[in-house]
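**Q** just a sequence and a predicted model for now, questions to come.
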Amino acid sequence: MTGRAGSRAVTDDRPPAGAARPAETARRARARLLGLAASRPVHLGASLSVVEILVCAFATMRHDPRDLDRPDRDRLILSKGHGVWGLYSVLAELGVAGLDEPRAGHPIDGTPGVEAATGALGHGLSIGAGLAEAARLDAADRRTLVVLGDGELDEGSVWEAAMFAAHRRLNTLIAVVDRNGMQQEGGTEAVLALEPLAAKWAAFGWRVIETDGHDCAALTGALRTARTPDDRPSVVLARTVKARGVAFMEGSAAWHYGQLDEEQLTAALAALAAGERGA
């Protein structure tokens, strides 16, 4: 696992910039993300829906953007790798340097803040389970968070990893499902029904926590609960909206992947601003 170039050691545990203002950090990250989408095709829907999940995850993790190599850090694996522009934007807002130049459309090794290369769906939870098993063998309390898409749960390898994690009682492993109800081909329940999703995870031996994936207070509370002692891995089912923040994109599979022209960018930024004023 790489991706922590150019970091420097620090000796304090002050929270990173933006950690105390998650809603504002999320708003700024969305605006940054929209600007990126004006210059290249981006998986917009998946990146916009996951913003609060990433902001609140980093706010609850042992993670310092000034020292991305600290050995006791918690790890975050973005298993839904096509949402990486959300990750780049959030990390940049939190102060991680080196993310302003063009990057690949999926997480790649050597990128600041990226713990693992992902993209082919269904592998992130296996990576996370391996990291959690290593923490167990080391008797370390570092957490591993894995952010999955709900369409990604169609992959059988996700459930193999879920069984392994429960069997090994990997209680430092937290999965977060971006439950926006959409995937590339359409609605998840039409493509391959997932419900009753909470009951499925519980049957696999996981502690299940459900929350609003755009309410920063509720989401932070859910993630903190997932960190409390238990003898099982935990999963947070975060209800979200595809392309959250831009009204004319929200809930549309058409914006799973695309590029904004100048007129669309202006409209998207206006929609984002209007939504924030009305919140």
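**A** Looks like it came in fine.

**Q** from here on, just use CA atoms for contacts and neighbour counts.
**A** Fine.

**Q** OK, contacts around the closest residue in space to Gly251 that isn't next to it in sequence?
**A** The shortest distance from Gly251 to any non-neighbouring residue, by CA to CA, 6 or more residues apart in numbering, is to Lys242 (4.8 Å). Counting by CA atoms under 8 Å, 6 or more residues apart in numbering, Lys242 touches Gly45, Ala46, Leu48, Ser49, Asn180, Gly181, Met182, Met249, Glu250, Gly251, Ser252, Ala253.

**Q** could these go into CSV alongside distance to Ser126?
**A** Formatted as CSV, the contacts of Lys242 follow (distance: CA to CA, whole Å):
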residue, distance to Ser126
Gly45, 25
Ala46, 21
Leu48, 25
Ser49, 23
Asn180, 22
Gly181, 23
Met182, 23
Met249, 32
Glu250, 31
Gly251, 29
Ser252, 30
Ala253, 27
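
**Q** which one of these sits closest to Arg142?
**A** Ser49 (26.5 Å; CA to CA).

**Q** I'd assumed Val177 was in contact with that closest one.
**A** No: counting by CA atoms under 8 Å, Ser49 does not reach Val177; the two are 11.0 Å apart.

**Q** list the contacts of Gly119.
**A** Ser79, Lys80, Gly81, His82, His106, Pro107.

**Q** show me the strands in the stretch 151-279 of the chain, by range?
**A** For the stretch 151-279 of the chain, applying DSSP state E, counting those that start in this stretch gives strands covering 173-179, 182-183, 186-187, 207-212, 234-239.

**Q** please work out which of the ones you listed is packed deepest.
**A** Highest mean neighbour count among the strands of the stretch 151-279 of the chain (mean count of other CA atoms under 10 Å): strand 173-179, with a mean of 26.

**Q** contacts for that one, please.
**A** Everything outside strand 173-179 that qualifies as a contact, by CA under 8 Å, 6+ apart, is 49-50, 53, 125, 128-129, 132, 143-150, 165, 213, 226-227, 233-241.

**Q** included below, for side-by-side comparison, is a second structure:
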Amino acid sequence: MTNDITELKRVSSQVRRDIVRMVHGCQSGHPGGSLGCTDFLVALYFSVMKHQPVPFDMDGKGQDLFFLSNGHISPVFYSVLAHSGYFDKAELGTFRKLNSRLQGHPTTHEGLPGVRIASGSLGQGLSVGIGAALAKKLNGDDALVYTLHGDGELQEGQIWEAMMFAAHNKVDNLIATVDYNGQQIDGPTSKVLSLGDLHAKWAAFGWDVLETQGNVMEALLATLTEAKSRTGQGKPVVILMHTEMGYGVDFMMGSHKWHGVAPNDAQLAQALAQLEETLGDY
């Protein structure tokens, strides 16, 4: 765990290398959102969350919990878990391959340390996070629950039901984050189904709303620290995190076309040339 911005950026660079190599290795997966959310997950697991990789405890009593709702960005999740010590990073080479624990969407039946719910069916993660947060309250556990969602995922009705429920029940030990990159698999969210004024909508539903730049480590750490300070005050907290899909790889940035497409050999080499190897490739 560290607050050293330089070190966190070094971890992010390695995680981004892992992402493009994993997706290339099986010619399948979702690099765009994974690259965009790298800085957030690195900040969370290496600086902000109170968690214990070994031994992994499914209940997570006394620990902060994280639930990945947009489970298709599993490459970044797996890489961060591996570098955090949940399992050997060599296993990243098995991503999406037969008999691997690293499925395209995270699952629990394979017993992968760090994964507490199967995810990928969009819209469900906020409900799960609320349930876990309420369980912590019932157990007298003052640790926090974090969730991550795609902005396209907010087109799911279950999200809005969960938002109402959390505010009504004062689930104030929960911090939800929205990857607000404006892209989804079929194109810009503004064209597929506009989300309108998200800040105003979350606030109207009774949430404490923060906004930040999700690809600036300094801004992320400051916002996550502020979000933690606002817990316990009767409102759930949400961070609208502005990111760029494909961040860190110039030809992938800002386009929905890299939502779920793997790079070829030449594109992999081009991507890796832009990402410093800092912690050693798997």
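**A** Now that the structure is in, tell me what you want to look at. Values in this document were obtained by computation on a predicted structure and should not be read as measured data.

**Q** coming back round to it: now tabulate the strands of the stretch 151-279 of the first structure in CSV and tack on distance to Ala31 of the first structure.
**A** What follows is the strands of the stretch 151-279 of the first structure, written out as CSV (distance: least, CA to CA, whole Å):
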stretch, distance to Ala31 of the first structure
strand 173-179, 20
strand 182-183, 22
strand 186-187, 26
strand 207-212, 21
strand 234-239, 21
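
**Q** figure out which of these is closest to Arg73 of the first structure.
**A** Of these, nearest to Arg73 of the first structure by CA to CA is strand 173-179, at 13.6 Å.

**Q** how much does that closest one stray from the second structure?
**A** Once fitted to the second structure, strand 173-179 of the first structure is off its aligned match by 0.5 Å on average (mean CA distance after the TM-score superposition for the first structure).

**Q** just checking, which of the contacts of strand 173-179 of the first structure belong to helices?
**A** Ser49, Ile53, Leu125, Gly128, Ala129, Ala132, Ala165, Ala226, Arg227 (DSSP state H).

**Q** closest one of these to Arg75 of the first structure?
**A** Of all those, Gly128 has the smallest distance to Arg75 of the first structure: 8.3 Å, by CA to CA.

**Q** that closest one -> the second structure?
**A** Here Gly128 of the first structure is matched to Gly129 in the second structure, going by TM-score structural alignment.

**Q** list the contacts of its match.
**A** When contacts are counted by CA under 8 Å, 6+ apart, Gly129 of the second structure touches Phe66, Phe67, Val145, Tyr146, Thr147, Leu174.

**Q** which of the contacts of Lys242 of the first structure sits closest to Gln259 of the first structure?
**A** Nearest to Gln259 of the first structure, judged by CA to CA, of the contacts of Lys242 of the first structure is Gly45 at 11.3 Å.

**Q** export the ones in helices among the contacts of strand 173-179 of the first structure as TSV, with columns for distance to Gly186 of the first structure.
**A** Output for these, formatted as TSV (distance: CA to CA, whole Å):
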residue	distance to Gly186 of the first structure
Ser49	15
Ile53	22
Leu125	23
Gly128	28
Ala129	29
Ala132	33
Ala165	30
Ala226	30
Arg227	33
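
**Q** closest to Glu263 of the first structure out of the residues you listed?
**A** Nearest to Glu263 of the first structure among those, with distances taken as CA to CA, is Ser49, at 22.1 Å.

**Q** number of residues surrounding that closest one?
**A** Neighbourhood size, Ser49 of the first structure [other CA atoms under 10 Å]: 28.

**Q** and it, what's its match in the second structure?
**A** In the second structure, Ser49 of the first structure lands on Gly36 (TM-score structural alignment).

**Q** Gly245 of the first structure too?
**A** Checking TM-score structural alignment: Gly245 of the first structure goes with Gly248.

**Q** tell me which residues touch its match, please.
**A** Taking CA under 8 Å, 6+ apart as the test, what Gly248 of the second structure contacts is Arg16, Leu35, Gly36, Gln274, Leu275.

**Q** about what we covered before: got the contact list for the match of Ser49 of the first structure?
**A** Asn181, Gly214, Asn215, Thr243, Glu244, Met245, Gly246, Tyr247, Gly248.

**Q** likewise Phe66 of the second structure?
**A** Phe66 of the second structure makes contacts with Gly129, Val145, Tyr146, Thr147, as judged by CA under 8 Å, 6+ apart.

**Q** closest to Tyr45 of the second structure among these?
**A** Among the contacts of Phe66 of the second structure, Tyr146 lies closest to Tyr45 of the second structure (CA to CA), at 11.0 Å.

**Q** max-length helix in the second structure?
**A** Longest helix in the second structure, counting residues (DSSP H): helix 5-26.

**Q** just the buried residues of that helix, please?
**A** 8-25 (16 or more other CA atoms under 10 Å).

**Q** next one: stretch 242-253 of the second structure
**A** Neighbour-count burial for stretch 242-253 of the second structure [16+ other CA under 10 Å]: His242, Thr243, Glu244, Met245, Gly246, Tyr247, Gly248, Val249, Met252, Met253.

**Q** now swap in stretch 49-64 of the second structure and tell me
**A** Of all the residues in stretch 49-64 of the second structure, those buried under the rule 16+ other CA under 10 Å are Met49, His51, Gln52, Gly60, Gly62, Gln63, Asp64.

**Q** could you dump these to TSV with distance to Leu198 of the second structure and secondary structure?
**A** Shown next, in TSV, are the buried residues of stretch 49-64 of the second structure (distance: CA to CA, whole Å; DSSP: H, G, I helix; E, B strand; the rest coil):
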residue	distance to Leu198 of the second structure	secondary structure
Met49	26	coil
His51	30	coil
Gln52	34	coil
Gly60	31	coil
Gly62	32	coil
Gln63	30	coil
Asp64	26	coil
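
**Q** would you reformat those residues as CSV and include distance to Pro188 of the second structure?
**A** As requested, the buried residues of stretch 49-64 of the second structure are exported to CSV (distance: CA to CA, whole Å):
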residue, distance to Pro188 of the second structure
Met49, 32
His51, 35
Gln52, 38
Gly60, 37
Gly62, 40
Gln63, 37
Asp64, 33
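
**Q** and the contacts of Gly129 of the second structure, which is closest to Phe87 of the second structure?
**A** Phe66 (16.7 Å).

**Q** what do we get in the first structure for that closest one?
**A** With TM-score structural alignment as the criterion, Phe66 of the second structure lines up with Leu76 in the first structure.
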